[in-house]
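Visitor: no sequence on this one, just coordinates:
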């Protein structure tokens, strides 16, 4: 990340995931926007503390324009912060929209090209620049302590991460494609592979395949766009697994802040301990 500006930005608009992380790190955005998965309302799972802080939601990024009189232009940003999964382009907002406003765009990587520690470090660095001061909000000790809990509890339980797609289909996460899952694996957690097939981040398959993996702990996509795993419409084989497994809410778009990931790792550790 290299960005040189004549003055420190004061009015930051961010993709909701980035905005929630910045808020945790002491920077209050003037507004946030969503992704193509989001609707007219802010998904509370993705929002972190944004709603409580009174940060307005502008709607999905794909609906925003570069019109100075539009929703984005109306909040008069002097910096837009997005995320990127491919290291090339912003995820939730077209760069051309921001260019029409004459505002710089920063897209920080949250993909598998960086380890989780590197992702947290970059968000911490950006927050320090925006606050105009070093330290104070991005203490990594909370993550380290939570990781120690995970390492102490890791072992035999098989862990599966997934996102419900419908009554017949489920997206099974490929652990190495998700920095937090890769980190759990490094800490000794036995995350199961979904198997071969199309898709770099997910394998889309039937619930029967998820049942065949016999997980003891299931990390369940808790975002608003994901289907509940306990639905009576799912096949019986999966319902039996869901009834006996320990279910942990997992936000695949967890805000990249030490506080947010420390909470998630502590919940995983508690489920591993049983």
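Guide: Sure thing, it's come through. None of the values given here were measured: they were computed from a predicted structure.
Visitor: When you work out contacts or count neighbours from here on, use the C-alpha atoms and nothing else.
Guide: Will do.
Visitor: Start from the N-terminal end of this protein and give the strands.
Guide: Here the chain has its strands, by DSSP state E, at 12-15, 31-34, 57-60, 79-84, 105-109, 158-164, 169-173, 190-191, 202-206, 217-221, 246-250.
Visitor: Residues contacting the first one, please?
Guide: Contacts of strand 12-15 with the rest of the structure, by CA atoms under 8 Å, 6 or more residues apart in numbering, involve 19, 28-35, 61, 77-83, 92-93.
Visitor: And the fourth one, by the same measure?
Guide: Taking contacts as CA under 8 Å, 6+ apart, the residues outside strand 79-84 that touch it are 9, 11-15, 17-19, 90-93, 98, 103-111.
Visitor: can you check the shortest one too?
Guide: Applying CA under 8 Å, 6+ apart, the set of residues contacting strand 190-191 from outside is 154, 155, 156, 157, 158, 159, 160, 161, 175, 181, 184, 185.
Visitor: Count the residues that sit near the third one.
Guide: Translated: residue 156. 11 (other CA atoms under 10 Å).
Visitor: Could you do the fourth one as well?
Guide: As a burial measure, the neighbour count of residue 157 was computed by other CA under 10 Å and equals 19.
Visitor: what's the closest non-adjacent residue to it?
Guide: residue 216 (5.6 Å; CA to CA, 6 or more residues apart in numbering).
Visitor: Check it against this one:
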């Protein structure tokens, strides 16, 4: 990986032979679970299945997939729609053993973990699970998030893969694609209307904050990243709803953000700063040790609020995200 992929990994993320592994799978080691893919579903086993993903790839199976493995963001979205993956990969467990927020409502005691950090994916365990389908989001078309390049070819030989594109789309579009996938898998959609109504109500409330200038950023040990709104589904949703989010004047290769040194963290003024809450990002108290950041008007006024940068792409996930955002920004006042 190079260029924008490496850059994005720095911001956001921070095998044995195939024949031997297939032998292991043939011995019947399926990870000790036969968990169905959907909860409250009675999709006929003999029903054929097809789905066209965001690579414009039509995936066809003689039966509806029931043994699904998903990257944590995809797993969180599918879980809220009623689909129950048997395994996940990507950040799902913190150092103390508790659940990483990125995995959403997924019960990590009921799924197998195939890897918790970047470039970690246990291919032997994956094969032994005998999966029917792998699902992941994509920031770059054709590149499945958290599927390691070194083992991609092997992974794609084991089971079909589905990719859901994030970049350049609104949250509503991404959620709609996950909804389509969940429906095709036979998920019980009874909770969708209520969650969708909550999301729509919270979205309407955002227009009242249109006069506030909002900066969305993430802090690292040596860099301060200012995100570029058009590249992120959640920020596209916020700007379409009326929020005035700072757009950096110059973005790095790949277009996702502008990297600033901490000495230049005051490049952009704002009434409100929304900070990345993921585990790899600096916490507010750590960022406030940087003198230039501490002097920013929004920081001095205490108008520094959390940004759930990878909220699950479900109506429930976005209802929670937007309701919390509205509650926080209601406390802010115009400073500039």
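Guide: Received, thanks. The model shown is predicted, which means the values in this text are computed figures rather than measured ones.
Visitor: equivalent range in structure 1 for stretch 271-283 of structure 2?
Guide: Residues 216-228 of structure 1 are where stretch 271-283 of structure 2 lands when matched by TM-score structural alignment.
Visitor: Can you give the distance of the matching stretch from its chain's centre?
Guide: 13 Å (CA atoms, centre = their mean, to the nearest Å).
Visitor: got the buried residues for that stretch?
Guide: For stretch 216-228 of structure 1, a neighbour-count test (16 or more other CA atoms under 10 Å) marks 216, 217, 218, 219, 220, 221, 222, 223, 226, 227, 228 as buried.
Visitor: and if you look at stretch 79-98 of structure 1?
Guide: 79-85, 87, 89-95, 97-98.
Visitor: how about residue 57 of structure 1, what's its partner in structure 2?
Guide: By TM-score structural alignment, residue 57 of structure 1 lines up with residue 113.
Visitor: Pull the number of nearby residues for the residue lying closest to its match once chain neighbours are set aside.
Guide: Spatial nearest neighbour of residue 113 of structure 2, excluding adjacent residues (CA to CA, 6+ apart): residue 88 at 5.2 Å. By the other CA under 10 Å criterion, the neighbourhood of residue 88 of structure 2 contains 30 residues.
Visitor: what sits against residue 88 of structure 2?
Guide: 69, 70, 71, 72, 75, 111, 112, 113, 114, 115.
Visitor: switch to 10 Å and redo it
Guide: By CA atoms under 10 Å, 6 or more residues apart in numbering, residue 88 of structure 2 lies in contact with 68-76, 103, 106, 108, 111-116, 121, 126, 134-136.
Visitor: hey, where'd the helices end up in structure 1?
Guide: Taking DSSP state H as the criterion, structure 1 contains helices spanning 16-24, 44-47, 71-74, 95-101, 116-131, 141-153, 179-186, 207-212, 236-244, 258-273.
Visitor: quick revisit: any idea how far the residue nearest to residue 113 of structure 2 lies from residue 106 of structure 2?
Guide: Remark: distance between residue 88 of structure 2 and residue 106 of structure 2 (CA to CA, to the nearest Å) = 9 Å.
Visitor: joint contacts of these two?
Guide: Both residue 88 of structure 2 and residue 106 are contacted by 72, 75, 76, under the criterion CA under 10 Å, 6+ apart.
Visitor: buried subset of the residues you listed?
Guide: 72, 75, 76.
Visitor: For residue 294 of structure 2, state which of the residues you listed is nearest.
Guide: Of all these, residue 294 of structure 2 sits closest to residue 72, with 33.3 Å by CA to CA.
Visitor: In contact with the corresponding residue of structure 1 for the closest one, which residues?
Guide: The alignment partner of residue 72 of structure 2 in structure 1, by TM-score structural alignment, is residue 16. Shown in contact with residue 16 of structure 1 (CA under 10 Å, 6+ apart): 22, 29, 31-35, 38, 42-43, 46-48, 50, 57-61, 81-83, 92, 253, 255.
Visitor: Go again with 8 Å.
Guide: Counted by CA under 8 Å, 6+ apart, residue 16 of structure 1 has contacts 32, 33, 34, 46, 47.
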